[in-house]
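Colleague: I'd like to go over a predicted model; first the sequence, then the structure.
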Amino acid sequence: MFRSRHLLFVLLLAGAGPALAAEVQVAVAANFTAPLQAIAARFEQASGHKLVAAFGATGQFYAQIKHGAPFEVLLAADASTPARLESEGETVAGSRFTYAIGGLALWSADVNRLDGSPAALHAGEFAHLAIANPQAAPYGLAAIQVLDKLGLREAVQGKLVEGQNITHAHQFVSTGNAELGFVALSQVYQNGRLSSGSAWIVPQALYDPIRQDAVILKRGANNPAAAALMEYLRGPEAAAIIESFGYKL
């Protein structure tokens, strides 16, 4: 009798690990692609949960969530979209917090085009300037604010090419289809230095702070993996990764 009970306990214990593991579906702002990929690997190792991410424009994610998309956590590129979803009853009360404050950069794949200043932008010697769609992507809106502050919006209007999100804007520049582009600092900067090309890191005074909020959506209310991810994002390991990509906390 003792032996059979012991065997049953061992079998139950062996099955406990997988039973506790869960999967979380996360909608992630495009600017946070590289940091989230780095975070996901550490999170899965530390928690045993699996993170499944979709990357895109925050405005589009809002529409998808309202139409029933199966996301359980939103890592937005702004604070207003999670707040709006919260006011509409689409989130878990008390789960929203700021996980990063984003930076903006004017970037070129050509190492000689930018000298750490907006001189090339003022000179106007380029055919195309890439930005993210300012109606859907906060980084695109920030780019427009910079152009307005510099008094250059009208001068470059005919040269603007809009990407659906900040990833597309970066692709326009990296492939040479645009000589310059406003991109998320995290796309071209890591561990204290520029990863490629040349850039002007735009001073914060030229655009509204890009406060990026995370929130658990209604579908993730009872998912332990969603709660674990939010806790991990608040921790020191995630903070170190986030800051290494040029974000502020």
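Modeller: Sure, I can see it.
Colleague: Please make it C-alpha for all contacts and neighbour counts, starting now.
Modeller: Will do.
Colleague: Do a quick rundown of the strands in the protein.
Modeller: 23-29, 50-56, 73-75, 97-102, 104-108, 129-132, 160-163, 180-184, 189-190, 193-194, 198-201, 210-216 (DSSP state E).
Colleague: okay, pairing it with this:
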Amino acid sequence: MTRVFKKLASILVLSASASLPAAADTAHIAVAANFATPMKALAARFEQATGHTLTLSSGSTGKFYAQIKNGAPFDVLLAADDDTPARLQREGDAVATRNYAIGKLALWSANANLIDGTDAVLKQNRFGKLAVANPKLAPYGAAAREALSKLGLLDAVASKFVVGENIGQTYQFAASGNADLGFVALSQIMQDGKLTQGSMWLVPSQLYSPIRQDAALLKHGADNAAARALLDFLGTPGAQAIIRSYGYDL
């Protein structure tokens, strides 16, 4: 009986090994703050499907750019724009890029009664503080300022800004009550196609430049099997379904 169990165990180990890549790898991924939650879901699916491992760090695209230029050992950058990956490729720090999502901007409040689905709360200026990401570091912050400018409201509300270093911190300002409302990424407040809590206004896309979010395979990850596999994975139907469920376009 012992021999049978040993043989069965050997077969199971060999079967499990056969389903994984010949050389599973680990990749360090720099993820724009707006994409942090979707990326956790994607990483779990990716690791299960490929046997590779991903280590995730989230933050502002601008800061990641500076870190990469200073030698930070990231293998892939999932940026909040398309300019930064293109720039890294021009400068020799990235070997390939691809679009993985088109972001959407939303005005959001943790207060379910503050925003009525329109921009009325902004026009009536009936709030205390407005969280906005730093436009120099975060593309969503630049989009928010562009939208306010096109609405003719930038000067009227600028004195009420609470500026976040990235869109993740901006969301926290609004979620914690340090700001009454904030311009955030739709992905931060939507899951499975539904608003998770609070109230919001989906900012019309014609009020800001398209937020095309590109991934860059960085020079450090050029020979990393996990990094290369991730870029391919982002284009699969399963991955795209997850990305859409958080409110992104493709």
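Modeller: Structure's in. What do you need? Since the structure is predicted, the reported quantities are computational estimates derived from the model, not experimental observations.
Colleague: TM-score of the superposition?
Modeller: Remark: TM-score between the superposed chains equals 0.92 [TM-score structural alignment, normalised by the length of the first structure]; 238 aligned residues with a CA RMSD of 1.9 Å.
Colleague: Any chance of JSON lines for the strands of the first structure, columns mean neighbour count and distance to Y62 of the first structure?
Modeller: As requested, the strands of the first structure are exported to JSON lines (neighbours: other CA atoms under 10 Å; distance: least, CA to CA, whole Å):
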{"stretch": "strand 23-29", "mean neighbour count": "22", "distance to Y62 of the first structure": "10"}
{"stretch": "strand 50-56", "mean neighbour count": "18", "distance to Y62 of the first structure": "11"}
{"stretch": "strand 73-75", "mean neighbour count": "28", "distance to Y62 of the first structure": "9"}
{"stretch": "strand 97-102", "mean neighbour count": "21", "distance to Y62 of the first structure": "17"}
{"stretch": "strand 104-108", "mean neighbour count": "27", "distance to Y62 of the first structure": "22"}
{"stretch": "strand 129-132", "mean neighbour count": "29", "distance to Y62 of the first structure": "17"}
{"stretch": "strand 160-163", "mean neighbour count": "18", "distance to Y62 of the first structure": "18"}
{"stretch": "strand 180-184", "mean neighbour count": "30", "distance to Y62 of the first structure": "20"}
{"stretch": "strand 189-190", "mean neighbour count": "19", "distance to Y62 of the first structure": "28"}
{"stretch": "strand 193-194", "mean neighbour count": "14", "distance to Y62 of the first structure": "32"}
{"stretch": "strand 198-201", "mean neighbour count": "22", "distance to Y62 of the first structure": "29"}
{"stretch": "strand 210-216", "mean neighbour count": "24", "distance to Y62 of the first structure": "12"}
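Colleague: what residue of the first structure matches up with D83 of the second structure?
Modeller: By TM-score structural alignment, D83 of the second structure lines up with S80 in the first structure.
Colleague: Name the nearest residue to R244 of the second structure, ignoring sequence neighbours.
Modeller: With CA to CA, 6 or more residues apart in numbering as the criterion, R244 of the second structure has its nearest non-adjacent residue at 7.5 Å, and that residue is L250.
Colleague: hmm, back to that, look at the match of D83 of the second structure and say how many residues are nearby.
Modeller: Per other CA atoms under 10 Å, the neighbour tally for S80 of the first structure reads 14.
Colleague: One more: the one 5 residues further on?
Modeller: Close neighbours of L85 of the first structure, defined as other CA under 10 Å, add up to 18.
Colleague: want to try JSON lines for the strands of the first structure, with distance to L233 of the first structure as columns?
Modeller: Shown next, in JSON lines, are the strands of the first structure (distance: least, CA to CA, whole Å):
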{"stretch": "strand 23-29", "distance to L233 of the first structure": "13"}
{"stretch": "strand 50-56", "distance to L233 of the first structure": "13"}
{"stretch": "strand 73-75", "distance to L233 of the first structure": "10"}
{"stretch": "strand 97-102", "distance to L233 of the first structure": "7"}
{"stretch": "strand 104-108", "distance to L233 of the first structure": "22"}
{"stretch": "strand 129-132", "distance to L233 of the first structure": "26"}
{"stretch": "strand 160-163", "distance to L233 of the first structure": "28"}
{"stretch": "strand 180-184", "distance to L233 of the first structure": "20"}
{"stretch": "strand 189-190", "distance to L233 of the first structure": "18"}
{"stretch": "strand 193-194", "distance to L233 of the first structure": "23"}
{"stretch": "strand 198-201", "distance to L233 of the first structure": "25"}
{"stretch": "strand 210-216", "distance to L233 of the first structure": "9"}
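Colleague: To A228 of the first structure, which of these lies closest?
Modeller: Nearest to A228 of the first structure, of all the strands of the first structure, is strand 23-29, at 9.6 Å by CA to CA.
Colleague: give the contact list for the match of D83 of the second structure.
Modeller: Counting by CA atoms under 8 Å, 6 or more residues apart in numbering, S80 of the first structure makes contact with nothing.
Colleague: for V173 of the first structure, same thing?
Modeller: So V173 of the first structure contacts W107, S108, A109, A130, E179, L180, G181 (CA under 8 Å, 6+ apart).
Colleague: can you put those residues in a markdown table and add distance to F9 of the first structure?
Modeller: Shown next, in a markdown table, are the contacts of V173 of the first structure (distance: CA to CA, whole Å):
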| residue | distance to F9 of the first structure |
| --- | --- |
| W107 | 60 |
| S108 | 62 |
| A109 | 60 |
| A130 | 61 |
| E179 | 65 |
| L180 | 63 |
| G181 | 61 |
